[in-house]
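In: Take a look and give me a structure for this.
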Amino acid sequence: MLSESSTATVRATLPAVGAAIGDIADLFYRKLFDAHPELLRDLFNRGNQASGTQRQALAGSIAAFATHLVEHPDTRPDVMLGRIANKHASLGITAPQYAVVHTHLFSAIAEVLGDAVTPEVAAAWDEVYWLMANALISMEERLYAQQGVVAGDVWREWTVVSRAEETEDVATFRLTPSDGAPAPAFRPGQYVSLQVELPDGAHQIRQYSLTGAPASDLRTVTVKRVRDEGSPEGEVSRHLHTRVRAGDRLRVSAPYGDLVLHTTHAPLLLASAGIGCTPILSMLEHLAAEEHRAPVTVVHGDRSPADHALRADHAALTGKLHDASAHFWYEDPEAGHPAERTGLVDLSGLPVASGTHAYLCGPLPFMRAVRGQLLDKGVAASDIHYEVFGPDLWLAQG
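Out: Purely as a prediction, here's the structure:
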């Protein structure tokens, strides 16, 4: 809880800080990487830095956290914090790194806002930062403990058992622990981080959803290649596609992620677009194994059937359930595809049962649209869960 004096100061200065938070985030990252270039090389996603999405996500999360402290002083935005903490845990972030961030963030704040940063203002925003940082540190410690690892020590070496081409731009890799020890359990919907060494010596990290059965010692990730050769945004996916084959070894994190399928007897709606189908497939496999009896509605949107990765699995797993239906939308469908399933996903003609719990994964515009349609159909906002691949820009974009 923010102190009364700091609450008044933060409320008064929030408009000015909010208006400048993008500039602050930009300067913060420049200062951080000037002082610690190894962080950009081996920890932060160079693609997200180049595109600016990481700066937008940082700015959005700070502004949202401060606003919540002021407007809802007796609660904490644990959904937002939990999403960040899971991502941090998958990267092996540790408590001392928050002090490093603090140094460069507050240097950026002082430089951008100048004389407006009085000692009182600095103290109030310092309190905001450490409330957020300590909440994340505590959550991350619990996540590490749940996996039985020392804080930050999330990495193991895994061997690629096989590789399969799903579409022209999507490949599936099946992995097993190189040391022969059991694979850590995961919950349907979670992801792992993969770290690869690139030709320039950088050790870049990306997150990929797990598919397949949690009970097996094999773990499966499906990777979509980003083809923009001039951008660092897809440098890891291109490396995996062009260089990694059966027998190769990869550094893989313990599984994390907060978009997990909760045990429920409620009707479910599982909606995805593009490669966002991967966590949904894990959920479907789990539901089939558990002989789930409640209704399940499966929704997916893609450019075409040829672009729909794991399309056959998507349909087959739905077919294994007691009461489930699959609805696929394609912008460029094959002959005979229903006209009402052509174009973008549109739930207007799809019945949604009362009490439905929804899980969404895909590009942000898709999830915004589907969430809005579900709210219009009476689904409670608290029952709509989502996963963003990459920095979470939902808050940053309002």
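In: Please make it C-alpha for all contacts and neighbour counts, starting now.
Out: Noted.
In: Look up how far Val128 lies from Glu166.
Out: Separation of Glu166 from Val128 (CA to CA, to the nearest Å) stands at 46 Å.
In: and the two? which has more neighbours close in?
Out: Val128 (21 against 18; other CA atoms under 10 Å).
In: Was I right to think Tyr191 contacts Arg206?
Out: No - Tyr191 lies out of contact with Arg206 (CA atoms under 8 Å); the separation is 10.0 Å.
In: Have a look at those two and say which one is more surrounded.
Out: Tyr191 (28 against 22).
In: List the residues that contact that one.
Out: Gln207, Tyr208, Ser209, Leu210, Pro255, Tyr256, Gly257, Pro279 (CA atoms under 8 Å, 6 or more residues apart in numbering).
In: Roughly how far does it sit from Gly234?
Out: 18 Å.
In: Quick one: distance of the longest strand anywhere in the chain to the chain centre.
Out: Taking DSSP state E as the criterion, the chain has its longest strand at strand 155-167. Centre-to-centre, strand 155-167 and its host chain are 21 Å apart (CA atoms, centre = their mean, to the nearest Å).
In: Second input sequence below; structure requested for side-by-side comparison:
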Amino acid sequence: MLSEQSAATVRATLPAVGASLAEITERFYDGLFAAHPELLRDLFNRGNQAAGTQRQALAGSIAAFATHLLEHPDERPDVMLGRIAHKHASLGVTPEQYKVVHQHLFAAIAEVLGDAVTPEVAAAWDEVYWLMANALIAIEKRLYAASGQTGWRQWRVVGRIEETADVATFQLSPADDGPVPDFRPGQYVSVRVELPDGARQIRQYSLSAAPGSPVRQIAVKRVHGGDTPDGEVSGHLHARVREGDTLELSAPYGDLILDATDAPLLLASAGIGVTPMIAMLEQLARTGHRAPVTVVHADRSPATHALRSDHEGFAAKLPDAAVHFWYEQDAPESAHMGLVDLSAVPVASGTRVYLCGPLPFMRAVRTQLIEKGVRPADIHYEVFGPDLWLAQD
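Out: Prediction:
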């Protein structure tokens, strides 16, 4: 994929570029938002920008893509690209925006690395950028075409359920009374809201009911962001959105999807990461999945375990399901106290795994499962927010 000349230059400069990526991405976002403040106001997550997590994710993805081009020149990292493309599609990213990103990213590279950015170095990294960008543009084009939806669609709130003190379920029906499009269990939608300062901020929420329902259902955890804007959308939804209000939703996207399979499954979640697992469990119950299903969940306490009755109820409808809950406090006799420990949990050969929750939780569970013989290729995950898995490898 990468030309021989560019590959040699990228290999020689990757250590220097990699060591400076944090500063490069910081300069990039500063320049981008100075020139295009509407992108921070209406597209990028202001909370992630304030916390610096989006910069970490961008740096990690660039380094991972460049490294993959060098180590696997005949392959494309489709899993990583697919996850990014689904997120971009849910935000409505356009091909023209990649040109804007290119302009400000390469200005930041030149500013940070100075004279080290020779014409040959610039050309090599330009090739890396457009290999990644054009791959994403192509995937996103296919996703847009498959979704059958252009832009945002109005949905009416037809029900609101207080699941816990900080989690509310919103049941939604198309405001135009049109059909409810299909989706895959595990996918999410973007929700766009207008905040008091006029910003139109976007967040992603997993669909927490299986396909086929006449309504869409999302469970939103209120994030207490402290001094940063983090949590401004979840706070707005909790404080202001009631039955009869309308919300703008994207088409469903996301690559953590439950495929039709006869294989044993393990669905592991923590906190609000339970939401895609509920849709998966409901779908498995509807289709009569007969292979073993192992349900694993970790939470602070039973009182904070959102959708717990659905979690238990759908699992109970399966012919061969085992449920294992871990709580840090107030664990009942039927659950475990402390952090997830799978040492005594049987895992059938050939099990496919789906993970969703905080990154430390998913890393710990993945490590335990690999030690128990699960193939890494059979472990799939979803990160809420910027994907920092690559950034921390």
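In: and for the longest strand of structure 1, what span of structure 2 is it aligned with?
Out: Aligned using TM-score structural alignment, strand 155-167 of structure 1 spans residues 152-164 in structure 2.
In: For the contacts of Tyr191 of structure 1, give me CSV that also has neighbour count and secondary structure.
Out: Compiled in CSV, the contacts of Tyr191 of structure 1 are given as follows (neighbours: other CA atoms under 10 Å; DSSP: H, G, I helix; E, B strand; the rest coil):
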residue, neighbour count, secondary structure
Gln207, 23, strand
Tyr208, 20, strand
Ser209, 26, strand
Leu210, 26, strand
Pro255, 24, coil
Tyr256, 28, strand
Gly257, 25, coil
Pro279, 30, helix
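In: contacting residues around Leu40 of structure 2?
Out: By CA under 8 Å, 6+ apart, the neighbours of Leu40 of structure 2 are Phe33, Arg46.
In: helix or strand for the aligned residue in structure 1 for it, which one?
Out: Taking TM-score structural alignment, the alignment pairs Leu40 of structure 2 with Leu40 from structure 1. Following DSSP states H and E, one finds Leu40 of structure 1 within helix 37-42.
In: same deal with His380 of structure 2?
Out: Take DSSP H and E as the rule and His380 of structure 2 turns out to sit in strand 379-382.
In: Against structure 1, what's the mean shift for that strand, could you check?
Out: Superposing on structure 1 and averaging over aligned pairs (mean CA distance after the TM-score superposition for structure 1), strand 379-382 of structure 2 comes out at 0.1 Å.
In: helices or strands up against that strand?
Out: strand 352-356 (3 or more CA pairs under 8 Å, 6 or more residues apart in numbering; DSSP states H and E).
In: What range does the strand it packs on cover in structure 1?
Out: Residue span in structure 1 matched to strand 352-356 of structure 2, by TM-score structural alignment: 357-361.
In: looking at structure 2, where would I find the counterpart of stretch 260-273 of structure 1?
Out: Mapped onto structure 2 using TM-score structural alignment, stretch 260-273 of structure 1 covers residues 257-270.
In: To clarify, my last question referred to stretch 56-68 of structure 1.
Out: Under TM-score structural alignment, the counterpart of stretch 56-68 of structure 1 in structure 2 spans residues 56-68.
In: Name the residues of that stretch that are buried.
Out: Neighbour-count burial for stretch 56-68 of structure 2, counted by 16 or more other CA atoms under 10 Å, picks out Gln56, Ala57, Leu58, Ala59, Gly60, Ser61, Ile62, Ala63, Ala64, Phe65, Ala66.
In: Just the closest of those to Ala298 of structure 2, please.
Out: For the buried residues of stretch 56-68 of structure 2, the closest approach to Ala298 of structure 2 (CA to CA) belongs to Ala57, at 25.1 Å.
In: For the closest one, which residues are in contact?
Out: Applying CA under 8 Å, 6+ apart, the residues contacting Ala57 of structure 2 are Pro386, Asp387, Leu388, Leu390, Ala391.
In: Just put those in JSON lines and tack on neighbour count.
Out: As requested, the contacts of Ala57 of structure 2 are exported to JSON lines (neighbours: other CA atoms under 10 Å):
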{"residue": "Pro386", "neighbour count": "18"}
{"residue": "Asp387", "neighbour count": "21"}
{"residue": "Leu388", "neighbour count": "20"}
{"residue": "Leu390", "neighbour count": "17"}
{"residue": "Ala391", "neighbour count": "18"}
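In: And the lengthiest helix in structure 2, what does it pack against?
Out: Of all segments of type helix in structure 2, defined using DSSP state H, the longest is helix 4-35. In terms of contacts (3+ CA pairs under 8 Å, 6+ apart), helix 4-35 of structure 2 is packed against helix 53-71, helix 95-113, helix 119-147.
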